[in-house]
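1. Okay, predicted coordinates and the sequence, questions at the end:
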Amino acid sequence: MGADGRLGVPGDGRSAGWWEDSALPGSRRGTTVIAGHVDTLRGAAVFAPLTRARAGDPVRVTTGAGTLGYRVRAVTARRGSALPPELVATGGPPRLVLITCTGPYRPGSGYRDRLYIDAVPVPRPVAR
């Protein structure tokens, strides 16, 4: 996160980035924060599908250790680009927050608002 409170996002549009001050994906406690672009000058980016996310939708996060399943709990748009501190709990139950841009686009300064997808882990099936 920059000194201005803004969360850095990978510049290529194809990748999403894990915020290193948040919980690791798959952690048993705390919030995992992953941010990505909604679009680029060339078109849709990695988080473009989030604009259609609804409560109950599945989310998959792929890491070097495998794929983790989550279910969307809430979708919220907020004005401004500063990361709301209440979204990033270092303790508490595990959850995933995906962040991308939304709202009106302002040439020279980008999107006015941010979209937050709050998701909870889906229990893995027990092998029999």
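-> The structure has been received and is ready for your questions. Since the model is a prediction, treat every value here as computed from it, not as a measurement. Numbering: from 1, shown residues only.

2. rest of the way, CA atoms for contacts and neighbours
-> Noted.

3. what's near enough to touch the residue most central in space within the chain?
-> Centroid check for the chain by CA atoms, centre = their mean gives residue 98 as the closest residue, at 1.2 Å. Counting by CA atoms under 8 Å, 6 or more residues apart in numbering, residue 98 touches 33-36, 115-118.

4. what helix or strand is residue 115 on?
-> Assigned by DSSP states H and E, residue 115 belongs to strand 110-121.

5. Tell me the buried residues in that strand?
-> Neighbour counts over strand 110-121 (16 or more other CA atoms under 10 Å) mark 111, 113-121 as buried.

6. Check it against this one:
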Amino acid sequence: GGNDTSADSARPPLPAHPGTTASSAPPATGAADSALPRSEPVRLLIPEISVDAPFTDLAIGDKGQLQPPPAGDTNLVGWYAKGVSPGEKGTSIIAGHVDTKTSAAVFARLDQLDKGDKFQVRRADGRRATFVVDSLETFAKDEFPSDRVYGDADRPEVRLITCAGDYDHKVKDYTDNLVVFAHLA
């Protein structure tokens, strides 16, 4: 999101159990479907768009929407900590602001990623999970495909989510969400 983060009613709802939370898969060996064990993400590194950002935990709000990271830090991303960690089998959710009231934010250039671009998540266990971008898609917030974006995957995947479209001054939020779909390399 961006600008004013108090209006969470326009944010896409998270299903009751996005992704999976347990994995008995062995450590990654380089194969695309090799899952990593659970470990909290520490930093998001996207060289293509100059992102080097720390993580914070995100939760679900009263209305069933994923709460955005605090707007006070423009270089901060959040992950849904009760879901899958980046690199685990399933779908991990990472969100960041496109801007704030004062400046551009961590995902200001997220729309510049292309299919095939790579990014990394540095994890608390010391490993780096490398992901490959599959696609970028923009969805109207009132038609957000929650099942498609948040649904469980049979391999380690990540969704990078930010606001997009026009800024609606009445609701103090953007009209769309940009979602980057990616899988573990």
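-> Yes, it's here. All values derive from a computational prediction rather than experimental measurement.

7. quick check: the strand holding residue 115 of structure 1 aligns to which part of structure 2?
-> Strand 110-121 of structure 1 corresponds to residues 173-184 of structure 2 when matched by TM-score structural alignment.

8. check the fit of that stretch onto structure 1 and give the mean distance.
-> Here the mean offset of stretch 173-184 of structure 2 against structure 1 after fitting is 0.6 Å, by mean CA distance after the TM-score superposition for structure 1.

9. quick revisit: can you tell me which of the contacts of residue 98 of structure 1 lies nearest to residue 61 of structure 1?
-> Nearest to residue 61 of structure 1 among those is residue 34, at 9.5 Å by CA to CA.

10. Just confirm the closest one is within a strand.
-> Yes: Residue 34 of structure 1: assigned to a strand according to DSSP: H, G, I helix; E, B strand; the rest coil.

11. residues in contact with the equivalent of it over in structure 2?
-> Residue 34 of structure 1 maps onto residue 94 in structure 2, with residues paired by TM-score structural alignment. Going by CA under 8 Å, 6+ apart, residue 94 of structure 2 touches 77-80, 158-161.

12. one more time with 7 Å
-> Residues counted as contacts of residue 94 of structure 2 (CA atoms under 7 Å, 6 or more residues apart in numbering) are 77-80, 159-161.

13. Please enumerate the strands of structure 2.
-> 41-46, 51-58, 77-80, 90-96, 118-123, 128-140, 156-168, 173-184 (DSSP state E).

14. okay, those strands, which one's buried deepest?
-> Greatest average neighbour count among the strands of structure 2 goes to strand 90-96 (a mean of 28), per mean count of other CA atoms under 10 Å.

15. mean deviation of that one from structure 1?
-> Taken over the aligned residues, the distance from strand 90-96 of structure 2 to structure 1 averages 0.5 Å (mean CA distance after the TM-score superposition for structure 1).

16. tilt between that strand and strand 51-58?
-> Calculated by axes from the mean of the first three to the mean of the last three CA atoms, to 10 degrees, strand 90-96 of structure 2 forms an angle of 110 degrees with strand 51-58.

17. between strand 90-96 of structure 2 and strand 156-168, how many degrees?
-> Put simply, strand 90-96 of structure 2 runs at 30 degrees to strand 156-168, going by the same axes, to 10 degrees.

18. circling back: if you count contacts, what does the strand holding residue 115 of structure 1 end up packed against?
-> If contacts are counted by 3 or more CA pairs under 7 Å, 6 or more residues apart in numbering; DSSP states H and E, strand 110-121 of structure 1 sits against strand 66-79, strand 95-106.

19. ok so, going back, from the contacts of residue 98 of structure 1, pick the one nearest residue 70 of structure 1.
-> residue 118 (9.5 Å).

20. Okay then, goodbye and thanks.
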